[in-house]
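Participant: I'd like to go over a predicted model; first the sequence, then the structure.
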Amino acid sequence: MNVYEAIRTRRSIGRVKKDPVPREAVERALEAASWAPSHFNTQPWKFIVMTGEGRAKLGEGYALVAAPSFEGLSAEEREEKLAKERAKAFRSPVVIAAVCSPSDDKRALFAEELAASHAAVQNLLLALHAEGLAAIWRSGDPMYDPAMKRPFGLSEREQLVGLIYVGYPDMDPPNVTRKPASDKTVWIEQ
């Protein structure tokens, strides 16, 4: 698959089969992710790959984030809701937490470190697609809550930039259209 085909055909697919994903395929995709550009070559990304019961780490994070909103409920209701939060981590056989781990290089701005980490996630998504795998980049409020960092042992400086759920597709890719690049491009030639 060439890069243009990969870019045009990759879709976010959230419904995947429970079938195991070969570790080698994930490792190849992570290697591709590591070739993302970064200012001053800081390579500020790291990846936490969760499979099997290892996904419970993410489930713990979801529960920690949600727990304060369940105060005042009975113990039974609270545990039921926390179980649903923990189950979110098991929606795919592989979950990859992508982390921006900023370098100590004083020249590197945090915004650029984040941008580089996001570029690494895009490389990861394209490589997973080339491996015949489905993936979806999830984010949202729980990911940015400081409590989500605890199960992963992240420092205060580190930031989750994506939770990538990976597996074999269990649905057809959605039909998506894009506006032509010419609609969003300005050429300045003089």
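Facilitator: Here it is on my side, so go on.
Participant: CA only for contacts and neighbour counts going forward, please
Facilitator: OK.
Participant: which helix in this protein runs the most residues?
Facilitator: helix 110-130 (DSSP state H).
Participant: Please report how far Leu114 lies from Pro93.
Facilitator: Going from Leu114 to Pro93 by CA to CA, to the nearest Å gives 27 Å.
Participant: What residues does the residue lying closest to Asp170 once chain neighbours are set aside make contact with?
Facilitator: Nearest residue to Asp170 in three dimensions, chain neighbours excluded: Val16, at 4.5 Å (CA to CA, 6 or more residues apart in numbering). By CA atoms under 8 Å, 6 or more residues apart in numbering, the residues touching Val16 are 91-92, 134, 166-171.
Participant: okay, pairing it with this:
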Amino acid sequence: MIFDLIKKRRSVFPVQYNQESISKEAIEKILEAANWAPTHRKTEPWRFKVVQGDKLEELGTFVAEKYKGTTDKYSDFKYKKIKQKFLQSNCVISICMQRDVQERIPEWEEIASTAMAVQNMWLMATDLNIGSYWSSPALIQYADKFFNLAEGEKCLGFFYMGYFDEELPEGKREPIENKVEWL
């Protein structure tokens, strides 16, 4: 049931991943789920860059070096942690948004549509028992220096993925009644 899957979805962090490989078929299924997100005027703004294998180390080093070269408060611990997140993941998908060149709709709607695509990815990964986590570090502003981004395309974050062994905690939310006003 979809409601049970929604409630089961959790952020599973790279430190929790084991070394089991994610098949290309599973990644394609996750991406196909993203492709069915709602989209105003059918702009389908989501774009993804799939990073695996040696490219994970290369991307991790790139992001860590950008951190080192741009921060006023350098920490060797943080530098290593940035690199490690990529190395602990079996797959990292760069989440990008391609702005409609005609700008027929507000940019926030295309960002929202891309976020819905990521929610679909997260739900599909959950269904496949693949842990995942969306991170949008400030360093994504340099993504165009690593990825070949098209004009009007911007990186919104990284979607880290990996299988995991541990039991995840049950989710907790405040009652919906606290967040709704009936008129």
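Facilitator: Looks like it came in fine. Source: prediction; values computed, not measured.
Participant: Write the PyMOL selection for whichever of the contacts of Val16 of the first structure are buried.
Facilitator: Those of the contacts of Val16 of the first structure that count as buried under 16 or more other CA atoms under 10 Å are selected in PyMOL with:
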select buried, resi 91+92+134+166+167+168+169
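Participant: Now for the counterpart of Ala33 of the second structure in the first structure: which residues touch it?
Facilitator: By TM-score structural alignment, Ala33 of the second structure lines up with Ala32 in the first structure. Going by CA under 8 Å, 6+ apart, Ala32 of the first structure touches 123-124, 127.
Participant: Now name the helix or strand holding Ala32 of the first structure.
Facilitator: Secondary structure from DSSP states H and E places Ala32 of the first structure in helix 23-33.
Participant: Which SSE is immediately downstream of that helix?
Facilitator: strand 45-51.
Participant: Superpose on the second structure and give me the mean offset of the helix or strand just after that following strand.
Facilitator: Scanning forward in sequence from strand 45-51 of the first structure by DSSP H and E, the next helix or strand is helix 56-66. Here the mean offset of helix 56-66 of the first structure against the second structure after fitting is 2.7 Å, by mean CA distance after the TM-score superposition for the first structure.
Participant: What is the burial count for the aligned residue in the first structure for Asp144 of the second structure?
Facilitator: The alignment partner of Asp144 of the second structure in the first structure, by TM-score structural alignment, is Lys149. Per other CA atoms under 10 Å, the neighbour tally for Lys149 of the first structure reads 21.
Participant: Same question for Leu156 of the second structure.
Facilitator: The burial count assigned to Leu156 of the second structure is 22, neighbours taken as other CA under 10 Å.
Participant: do the one 3 residues further on as well
Facilitator: When neighbours are defined as other CA under 10 Å, Phe159 of the second structure has 21 of them.
Participant: Assign a three-state SS to the equivalent of it over in the first structure, would you?
Facilitator: Aligned by TM-score structural alignment, Phe159 of the second structure pairs with Ile164 of the first structure. Following DSSP: H, G, I helix; E, B strand; the rest coil, we place Ile164 of the first structure in the strand state.
Participant: separation between Ile164 of the first structure and Thr42 of the first structure?
Facilitator: Distance, Ile164 of the first structure to Thr42 of the first structure, using CA to CA: 22 Å.
Participant: isn't the match of Asp144 of the second structure right up against Tyr62?
Facilitator: No: taking CA atoms under 8 Å as the definition, Lys149 of the first structure is not a contact partner of Tyr62, at 10.3 Å.
Participant: Nearest spatial neighbour of the one residue sitting closest to the centre of the second structure, chain-adjacent residues omitted?
Facilitator: Centre of the second structure computed as the mean C-alpha position; nearest residue by CA atoms, centre = their mean is Phe159, 2.3 Å away. Using CA to CA, 6+ apart and skipping the chain neighbours, the partner closest in space to Phe159 of the second structure is Trp134 (4.5 Å).
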